[in-house]
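Q: here you go, sequence then predicted model.
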Amino acid sequence: MNIVVFLPSLIGDAVMATPTLRALRRGFPSGRLSIVAKPNVAPVLDGLDWFDETILFHPRSKLREQRTPALIRRLRGDRPDAAVLLPNSIRTAWIARLSGIPRRVGYDRYARGWLLTDRLAPPRDAAGKLLPCPIVEYYLGLAHVLGCPGEGVRLELATTPANEAAADEACTALGVDPSAGLVCLNTGGAFGPAKAWPAESFGVLARRLAEESNVSVVVLCGPSERDEARKIVALAAHPRVASLADRALSLGLSKAMVRRADLLVTTDSGPRHFAAAFGTPVVTLFGPTRIEWTRTNHPNAIHLYHPVPCGPCQRPVCPLGHHLCMKNLNPDRVFDASRRMLSGRRRPRASLRPGTEELTWRPG
């Protein structure tokens, strides 16, 4: 069986697709499994060995070999038996059909059902309204169509030796000893600014963690978030608070930092799912997004949100301009949740390879 899987376009969603990839590999151990991924998303799966090939694709790439015509030619030459379409887009369904893939598995959304051979109906209520469903389970439904029941919804990632070396170098340069206690903070999110927690609040939290919990605090960031990370460090004004803003950034570095952390405090964004995959305790700050969509069944997680009459709105920018769902999430409340997570015994460190160590840490 030759299967190509179109991955989601967001990093967090790609992590939530790992149970589906695992199920397909277990279901077809001697088959060929390829993934189609955006160049900025593909590295999140580095270190996993479930697929045979990664095909980079972005319809607006500057590189011709990563655009749609090149992908269609590539797939016509590879002649997959089936395409599993994790994104709900009509574009991926068109590409699969134009590539001559005989079996096309996906959800019947956005008027693309006629392009699919195996159409799944998304969960809806009696009135036809889409019901919130954990994305992990939503994706796994596509693997079930191909006869792959999977092994549960556990997220799984790996780090490479290069990732770990980058994290070692960063910790040394920042004067951080993870064995003495490390909390990572993550501020970003590709979804949009509505998910952001104010830098001032992160600064208060970082200082309290360093002073009262006696841990080192490292602010993670992406290339567009360097200034925000620097601002948080300046606001915290504490020698044990640092950031990756002046490092060579990569998804691998972020994964390795989360893997070795005792706690991650994050917005509802990609690195939140790194924590679930590595067994790292996590406090997630929710605002405009619904928890039901991204539930991961991580046992060492606390979800915090400040209820507002207008939320959760599922909008990337606050439509009312006040952003109270995140602004009114008090730093003291986040610190109390973080302290509870840190009060338990130190968890065993996740190994470089996934699935080789049972993580049994529980908060006190």
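A: Arrived safely, thanks for sending. Just so we're clear, the structure is a prediction, and the values are computed from it rather than from any experiment.
Q: every contact and neighbour count from this point should use C-alpha atoms.
A: Will do.
Q: which non-adjacent residue is nearest Cys318?
A: Closest residue in space to Cys318, ignoring its immediate chain neighbours: Ala194 at 5.5 Å, by C-alpha to C-alpha, 6 or more residues apart in numbering.
Q: alongside the first one, take a look at this:
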Amino acid sequence: MPLAKNAYASILLMPPNWLGDVVMAQPAMRALAEHFPDARIELFGHAWLQDLTPFLNLGKASFCAAPAPCEAAFILRNSFHAAWQAWRMRAANRYGFRHEGRGILLNHALQARINMKNEHHREYFLDLIEQAGIPVSQRQVNLHAPEVERLLGEVLLTEHGLDVEKVICIAPGAQFGGAKRYPHHAYARIIAALAEQGWQPVILGTDAERNIGTDCLQNVAAASWNAAGKTSLRQALQIIANTRLMLCNDSGLMHVAAGLGRPTIGIFGATSPERTAPSGQHVSLLYQPADCSPCLARECAVEGQPCMQNITPETVIQHCLRLLTH
């Protein structure tokens, strides 16, 4: 039964825990925000969610580190702890999937109809929203960079000696594990070739990935910036809003760039595009599976990481230049 648009005046929205999953959940969260335009909607989660919220295109919804009691909670995480948090925060109506025995804490415990092992994660989150009685009009990710955020990114790039019109972003890491990472030496060859064409590379990532960024830029003499570990998530998003190209592994920043409409190349190996392909009109996905793909492992157990070795640097360069010249 459809929920009335005035059913709830205050809503707690609990997005998933990983950056990429939050972006893939954006269509579901957007549907909720559109259905309850007058409600107070608070997003509750990791502190970095505050940096992402302005880009999620969710109307008046805002991040809140300490949510007030609310009439309804929509729990897009699967953990028992998340359901317990919603119950402890005195959310009167708690919507979520039955998982890890947490049904006792949910007075709207729903049964997932989407199998995340072989169906797209976007549809999993949309399934929850639709079963809750909320109509969905847009099933693709549609992020938005406010103009002030884009301008701040432009200033940041200029301060580091870069020409905004020539910036390309590379995110060679993947917090999930090494099995999702394209080899550093291959990235170095690709980046050097693009730099020779006049493009100015910016490496994005965490402080733990800074050495990877250094390796990737070792053959670049032109203007460049290893920004891994040197920006907040919000600053990284501001930079992405200005980039001419995003080249990366299957990662959260891949989903952000594609969702913002930036030309994006995603390299897949241990994971499958069938489950986590990003939304976007200017997206090129490279996937040459080995016999063991997709293993979904954090670290590769096969010598030589064949799923990544099957994708040559020359192939990646061709795809990059195709997106950069169209």
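A: That came through, no problem. Values in this document were obtained by computation on a predicted structure and should not be read as measured data.
Q: TM-score for this pair?
A: Overlay of the two chains. TM-score (TM-score structural alignment, normalised by the length of the second structure): 0.88; 317 aligned residues with a C-alpha RMSD of 2.4 Å.
Q: now do the same contact list for the aligned residue in the second structure for the residue nearest to Cys318 of the first structure.
A: With TM-score structural alignment defining the correspondence, Ala194 of the first structure maps onto Ala179 in the second structure. Counting by C-alpha atoms under 8 Å, 6 or more residues apart in numbering, Ala179 of the second structure touches Gly269, Ala270, Ala297, Arg298, Glu299, Cys300, Gln305.
Q: now which residue in the first structure aligns to Leu76 of the second structure?
A: Checking TM-score structural alignment: Leu76 of the second structure goes with Leu86.
Q: for that match, give its distance to Arg259 of the first structure.
A: Distance of Leu86 of the first structure to Arg259 of the first structure, given as C-alpha to C-alpha, to the nearest Å: 26 Å.
Q: looking at these two, which is more packed in?
A: Remark: of Leu86 of the first structure and Arg259, Arg259 carries more neighbours, 28 against 25, as counted by other C-alpha atoms under 10 Å.
Q: isn't the more buried one right next to Phe278, touching?
A: Yes: with contact defined as C-alpha atoms under 8 Å, Arg259 of the first structure counts as touching Phe278 (5.6 Å).
Q: just confirm Gly287 of the first structure contacts Cys310, I think it does.
A: No: judged on C-alpha under 8 Å, Gly287 of the first structure makes no contact with Cys310 at a distance of 10.5 Å.
Q: what about Tyr95 of the second structure, how many residues nearby?
A: Tyr95 of the second structure: 26 neighbours (other C-alpha under 10 Å).
Q: ugh, typo on my part, it should be Asn330 of the first structure
A: 15.
Q: and it? What does it align with in the second structure?
A: Using TM-score structural alignment, Asn330 of the first structure pairs with Thr312 in the second structure.
Q: same question, Ala121 of the first structure
A: By TM-score structural alignment, Ala121 of the first structure lines up with Gln111 in the second structure.
Q: same deal with Thr284 of the first structure?
A: Aligned partner of Thr284 of the first structure by TM-score structural alignment: Gly266.
Q: swap in Leu7 of the first structure?
A: Matched to the second structure by TM-score structural alignment, Leu7 of the first structure sits across from Pro15.
Q: before we move on, the earlier item: need the three-state assignment for the residue nearest to Cys318 of the first structure.
A: Secondary structure assignment for Ala194 of the first structure (DSSP: H, G, I helix; E, B strand; the rest coil): helix.
Q: repeat that for the one 3 residues further on.
A: Local secondary structure at Trp197 of the first structure is given as coil here, using three-state DSSP.
Q: do you know how far it is from Leu285 of the first structure?
A: Trp197 of the first structure is 8 Å from Leu285 of the first structure, where distance means C-alpha to C-alpha.
Q: any shared contact partners between those two?
A: Shared contacts of Trp197 of the first structure and Leu285 (C-alpha under 8 Å, 6+ apart): Thr267, Met326.
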